[in-house]
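Q: 3D, please:
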Amino acid sequence: MFQKISLLGVTIIMVVFSTYQNLNMRKIFLDNRKKTANINSAVQDSLSGIRVVKSFVNEEIEKKKFNKRNKEYLKSEVQSYTAMGKYLNSR
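A: As a prediction, this is how the structure comes out:
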């Protein structure tokens, strides 16, 4: 009888933990996709307006914008790999 109760308790803990981790990873991966979309749109805008950027000598400004978005994406990637690592190491 005690074994069944302890097995049930462990199973409930595992389900709760897995659900929590899954929701956390979903949030991080959604943020990651948003950051990727930001980078893609910035590159597209820069490339489509390359003549304007060059004519106003704004290359450095565009580089800074891209680097900022790229760092945000990198931070998001690190968070996603950290969340996956925590989940996989806890199983």
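Q: drop to CA atoms for contacts and neighbour counts, all remaining ones
A: OK.
Q: In this structure Ser46 contacts Val53, no?
A: Yes - under the criterion of C-alpha atoms under 8 Å, Ser46 makes contact with Val53 at 7.5 Å.
Q: Now the common contact residues for those two.
A: Residues touching both Ser46 and Val53 (C-alpha atoms under 8 Å, 6 or more residues apart in numbering) are Glu62.
Q: Ile28: neighbour count?
A: 19 (other C-alpha atoms under 10 Å).
Q: Check which helix or strand it maps to.
A: helix 2-48 (DSSP states H and E).
Q: State the next helix or strand along the chain beyond that helix.
A: Downstream of helix 2-48 (by DSSP H and E), the next one is helix 50-55.
Q: Give me the residues contacting that next one.
A: Contacts of helix 50-55 (C-alpha under 8 Å, 6+ apart): Ser46, Glu59, Glu62.
Q: Narrow these to just the buried residues.
A: Buried by 16 or more other C-alpha atoms under 10 Å: Ser46, Glu62, out of the contacts of helix 50-55.
Q: one more, for comparison:
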Amino acid sequence: MIDQEALIQRAIDPSSVKLEGTLTNPPSFGVYAIDADDGSTHYRFGSHPVRMHELEDKFGGCELEYLFLAREDAAAMTAALNRPEDEEG
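A: This next block holds a predicted model:
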């Protein structure tokens, strides 16, 4: 099972990366919250800030929840956040 607290501890401050071209240095991966029409929140992840701009274009907005240096951490956090409450454990 994914330890969400351990993932949160690995999240980095967005100010710790520098924008270079369309990506950051060092490379970083964001977890973004998207508000759905039904009032629920869904989470997506990807290369920061490219994925953030894609989600803003597609959904009209998103919010950066966590930023990670490892893509695997962003994927695991997204999966944990999208898991239905009755499966949380």
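Q: Any chance you could compute the TM-score here?
A: The TM-score (TM-score structural alignment, normalised by the length of structure 2) is 0.30; 46 aligned residues with a C-alpha RMSD of 3.7 Å.
Q: on that earlier part again, so how far is the helix holding Ile28 of structure 1 from its chain's centroid?
A: Offset of helix 2-48 of structure 1 from its chain centre (C-alpha atoms, centre = their mean, to the nearest Å): 9 Å.
Q: same deal with stretch 78-90 of structure 1?
A: 11 Å.
Q: Tell me the buried residues in that stretch?
A: Buried residues in stretch 78-90 of structure 1, defined by neighbour count with 16+ other C-alpha under 10 Å: Gln79, Ser80, Ala83, Met84, Tyr87.
Q: Which of these sits closest to Phe17 of structure 1?
A: Phe17 of structure 1 lies nearest to Tyr87 out of the buried residues of stretch 78-90 of structure 1, by C-alpha to C-alpha, at 9.0 Å.
Q: ok, the closest one to Tyr81 of structure 1 distance?
A: Distance from Tyr87 of structure 1 to Tyr81 of structure 1, counting by C-alpha to C-alpha, to the nearest Å: 10 Å.
Q: now swap in Leu23 of structure 1 and tell me
A: Distance from Leu23 of structure 1 to Tyr81 of structure 1, by C-alpha to C-alpha: 15 Å.
Q: tally of neighbours for Glu72 of structure 2?
A: 11.
Q: Which of the three states applies to it?
A: helix (DSSP: H, G, I helix; E, B strand; the rest coil).
Q: quick one on the thing from earlier: inside helices: which ones of the buried residues of stretch 78-90 of structure 1?
A: Gln79, Ser80, Ala83, Met84, Tyr87 (DSSP state H).
Q: Tabulate these in a markdown table, adding columns for distance to Arg33 of structure 1.
A: Output for these, formatted as a markdown table (distance: C-alpha to C-alpha, whole Å):
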| residue | distance to Arg33 of structure 1 |
| --- | --- |
| Gln79 | 13 |
| Ser80 | 11 |
| Ala83 | 15 |
| Met84 | 16 |
| Tyr87 | 20 |
